[in-house]
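Undergrad: Model the structure of this input:
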Amino acid sequence: MSDSINIALRFTLYLDLMLLFGLAAFGLYGLRGQERMSGAQLPFTPLLLISAVLGGLLSLAAMACMAWAMSGVSAWAELWPHIEMMVMETEVGVSWTLRMAALLLAGVAVTLNQRWPTASLVLVALGGAVALATLAWAGHGAMDEGARRNWHFITDFLHLWAAGGWVGALAAFALLLRQAEPALAVLARTLTGFETAGALIVVVISVTGVVNYLFIVGPSVTGLLDSTYGQLLALKLILFAAMLVFAALNRFHLTPLLAQARQTGEHKVAVKALRRSMVLEFSVAVVILGLVAWLGTLSPGMGA
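TA: Below you'll find the predicted structure:
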């Protein structure tokens, strides 16, 4: 049961913190000026505030779960000293404290959105980036030492930020497409503008994914599929390839279709197709995050 709880907490933290960072980042590179104000195009204030608060609650639960698993005690009075020790005396505790501070910054910054929308999103994105990066201390990189450990962490940071940017963009587009009459000019512009950011995200995820594999498994695939880790990793790669197919469909077919539909005024079919594609792509991303949460609890040599 504890393993299931741990995986569930890891998954929800990944998804929550990626949405916090990714939505704020999308507001900065995808929207302009007053479009960044909550409610103008996207409901930034409720979404980001809920993400920041939920991230804090999930982090508290994750710390309690970790202390419970390591100590074996169940009573709160007995568990509290172990939590205190972990927070104050371990690297995981330091990263956890940093995450809570970053989430506090993001939560406060959200409340400034109506007065200073751009500055608010900058601070939220910064807090979200720091909070997301702290998840690396719960991954395989924390088991390395020396320079190898530092490079593994840097790779993890880049991988997490790129994935967060993709997840946040998918959520933003899905929200824009949910509107009864989406602002087609803004939608078309953000879709076209995401082409460069999307290409960079795919490159970073692909390169850091390969580097992470080399850090964790090494330059070999022999016998990898004999382990649960290898099977889950293979499934993750298949789903990632499916996301690339959806991204290519959006880039080379659906986005041009929307541009043509704007000129003719018959945009409903294009919007419906985009909405379906974005929802499917986001759903695949959620499944991948579930696999990532599970993979983080396994070693490459664990049997099926």
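Undergrad: CA atoms for contacts and neighbours, from now on please.
TA: Noted.
Undergrad: who touches stretch 128-147?
TA: Contacts with stretch 128-147, where a contact means Cα atoms under 8 Å, 6 or more residues apart in numbering, come from 14, 17-18, 20-21, 91-92, 95-96, 98-100, 102-103, 106, 149, 152-153, 156-157, 160-161, 216, 296-297.
Undergrad: my guess is residue 229 meets residue 295, correct?
TA: Yes: applying Cα atoms under 8 Å, one finds residue 229 in contact with residue 295, separated by 6.2 Å.
Undergrad: how about this one, so we can line them up?
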Amino acid sequence: MSWFGVEIDGPLVAARATHFAASAIVAGVMIFRTAIFAPALRSTPRAMPIDRKLRIIVWLGLAAAIVSGLVWLVLEAASMSGLSVDEAITPETLSTVLTATQFGSVMQLRSICVVVLAASLVQERTALLRWLGLAAALGLVGAIAWTGHAGSTAGNAGILHLAADVLHLWAASAWSGGLLALVLLLAAPRQLSGAATLQTMVVRRFSTLGIIAVAVLIVSGAIQTWLLVGSIQAMAVTAYGRLLTVKIVVFTAMLLLAAINRIWLTPHLATAAAERATAMLRRTAAAELMLALVVFGLVGALGTLHPAAHFMI
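TA: Reported below is the predicted structural model:
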């Protein structure tokens, strides 16, 4: 299978991309609920039905992460053992991958995060349990860094790479998962009691979070590019570099939509044109989310390729 002239392992890329997207949405919606939506609920308690919908999204994302994670585990087991997928689905092979490889150890740790998050969602009656769920969600997505190129980088460069990758994953989660939650909120009729005030308050808070997330994405992404690519020439002549270039182009398109939302649409939420601005904001946020899913697909592919820097030594 070829993307933009780059040969990739289709099933593995699909499993990785689905798993990354599901994990990021889980973490992002949890960030949205805890840092943005919870404060708004104090002034608009009628918005509780929306919070219940957000919890459903977390459950669905968690289910998708579990299923795609199991598929990823089987595909990695087949790749590591040199067996076919059918031959790799045995207790012995899967147990070896889980107990004797870094990938398996990370998956075990992330499984604990899944259990903690699920338990906190079931018994979510206090702020402590909500924050515990958020911590588990951040652990679930952040630990992905140890399954990729950052996890195999040695020395001080490895520490820097892991730190940048974890921050990149958290920022991407906050942005993408937050966009999904925002689209859901903006779909609520503004005629409902307090809906207009709630939407305006949440959009402004999310806009601030988005600026922070974008700044972290740019800085951490630059560090990763420096470590994995190393030069402009490598961006142009290697498969990894070309695919990364496509990712940067898609990310830039997301930034342009975010700028439209921040500079043009958000200020109109408090004017007579609020209803029209809300509808347009919902559409642009949905477009951003679609582009984010494309980015996750590209990230899923990039993780299966050798870094460009390896070919330029």
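Undergrad: Post the TM-score for the overlay when you can.
TA: In this superposition the chains share a TM-score of 0.90, using TM-score structural alignment, normalised by the length of structure 1; 296 aligned residues with a Cα RMSD of 2.2 Å.
Undergrad: Need the three-state assignment for the aligned residue in structure 2 for residue 191 of structure 1.
TA: By TM-score structural alignment, residue 191 of structure 1 lines up with residue 203 in structure 2. Three-state assignment for residue 203 of structure 2 (DSSP: H, G, I helix; E, B strand; the rest coil): helix.
Undergrad: Pull up the gap between residue 120 of structure 2 and residue 108 of structure 2, please.
TA: Counting by Cα to Cα, to the nearest Å, the gap from residue 120 of structure 2 to residue 108 of structure 2 is 19 Å.
Undergrad: one step back: list buried members of the contacts of stretch 128-147 of structure 1 by neighbour count.
TA: 14, 17-18, 20-21, 92, 95-96, 98-100, 102-103, 106, 149, 152-153, 156-157, 160-161, 216 (16 or more other Cα atoms under 10 Å).
Undergrad: quick one, which of residue 120 and residue 108 of structure 2 is more surrounded?
TA: A side-by-side neighbour count of residue 120 of structure 2 and residue 108, using other Cα atoms under 10 Å, places residue 120 first with 20 against 14.
Undergrad: so that one makes contact with residue 129?
TA: Yes: under the criterion of Cα under 8 Å, residue 120 of structure 2 lies in contact with residue 129, with a separation of 5.5 Å.
Undergrad: quick one: buried residues of stretch 289-303 of structure 1?
TA: Buried residues in stretch 289-303 of structure 1, counting neighbours by 16+ other Cα under 10 Å, are found at 289-295, 298, 300.
Undergrad: Reformat those residues as a markdown table; add distance to residue 283 of structure 1 and secondary structure.
TA: As requested, the buried residues of stretch 289-303 of structure 1 are exported to a markdown table (distance: Cα to Cα, whole Å; DSSP: H, G, I helix; E, B strand; the rest coil):
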| residue | distance to residue 283 of structure 1 | secondary structure |
| --- | --- | --- |
| 289 | 10 | helix |
| 290 | 11 | helix |
| 291 | 13 | helix |
| 292 | 14 | helix |
| 293 | 16 | helix |
| 294 | 17 | helix |
| 295 | 19 | helix |
| 298 | 24 | coil |
| 300 | 26 | coil |
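Undergrad: wait, isn't residue 34 of structure 2 in contact with residue 131?
TA: Yes: because the distance of 7.3 Å satisfies Cα under 8 Å, residue 34 of structure 2 is recorded as touching residue 131.
Undergrad: Which strands or helices does the helix or strand containing residue 119 of structure 2 pack on?
TA: For residue 119 of structure 2, the host element (DSSP states H and E) is helix 102-122. With contacts defined as 3 or more Cα pairs under 8 Å, 6 or more residues apart in numbering; DSSP states H and E, the packing partners of helix 102-122 of structure 2 are helix 48-81, helix 91-100, helix 127-142.
Undergrad: Superpose on structure 1 and give me the mean offset of it.
TA: Plainly put, helix 102-122 of structure 2 ends up 0.8 Å away from its match in structure 1 on average once the two are laid over each other (mean Cα distance after the TM-score superposition for structure 1).
Undergrad: what does residue 239 of structure 2 align to in structure 1?
TA: By TM-score structural alignment, residue 239 of structure 2 lines up with residue 228 in structure 1.
Undergrad: Its match: how many residues sit nearby?
TA: In terms of burial, residue 228 of structure 1 registers 18 neighbours under the definition other Cα under 10 Å.
Undergrad: Please apply the same query to residue 256 of structure 2.
TA: When counting by other Cα under 10 Å, one arrives at 12 neighbours for residue 256 of structure 2.
Undergrad: Check whether it sits in a helix, strand or coil.
TA: Classification of residue 256 of structure 2 by three-state DSSP places it in helix.
Undergrad: Now do the same for it: its match in structure 1.
TA: When structure 1 is aligned by TM-score structural alignment, residue 256 of structure 2 is paired with residue 245.
Undergrad: before we move on, what about residue 294 of structure 2?
TA: Residue pairing (TM-score structural alignment): residue 294 of structure 2 is matched to residue 287 of structure 1.
Undergrad: and that match, helix, strand or coil?
TA: Under the three-state scheme (three-state DSSP), the conformation of residue 287 of structure 1 reads as helix.
Undergrad: Residue 98 of structure 2 maps to what in structure 1?
TA: Aligned against structure 1 by TM-score structural alignment, residue 98 of structure 2 finds its counterpart in residue 87.
Undergrad: show me what contacts its match?
TA: Taking Cα under 8 Å, 6+ apart as the definition, contacts of residue 87 of structure 1 comprise 93-94, 96-97.
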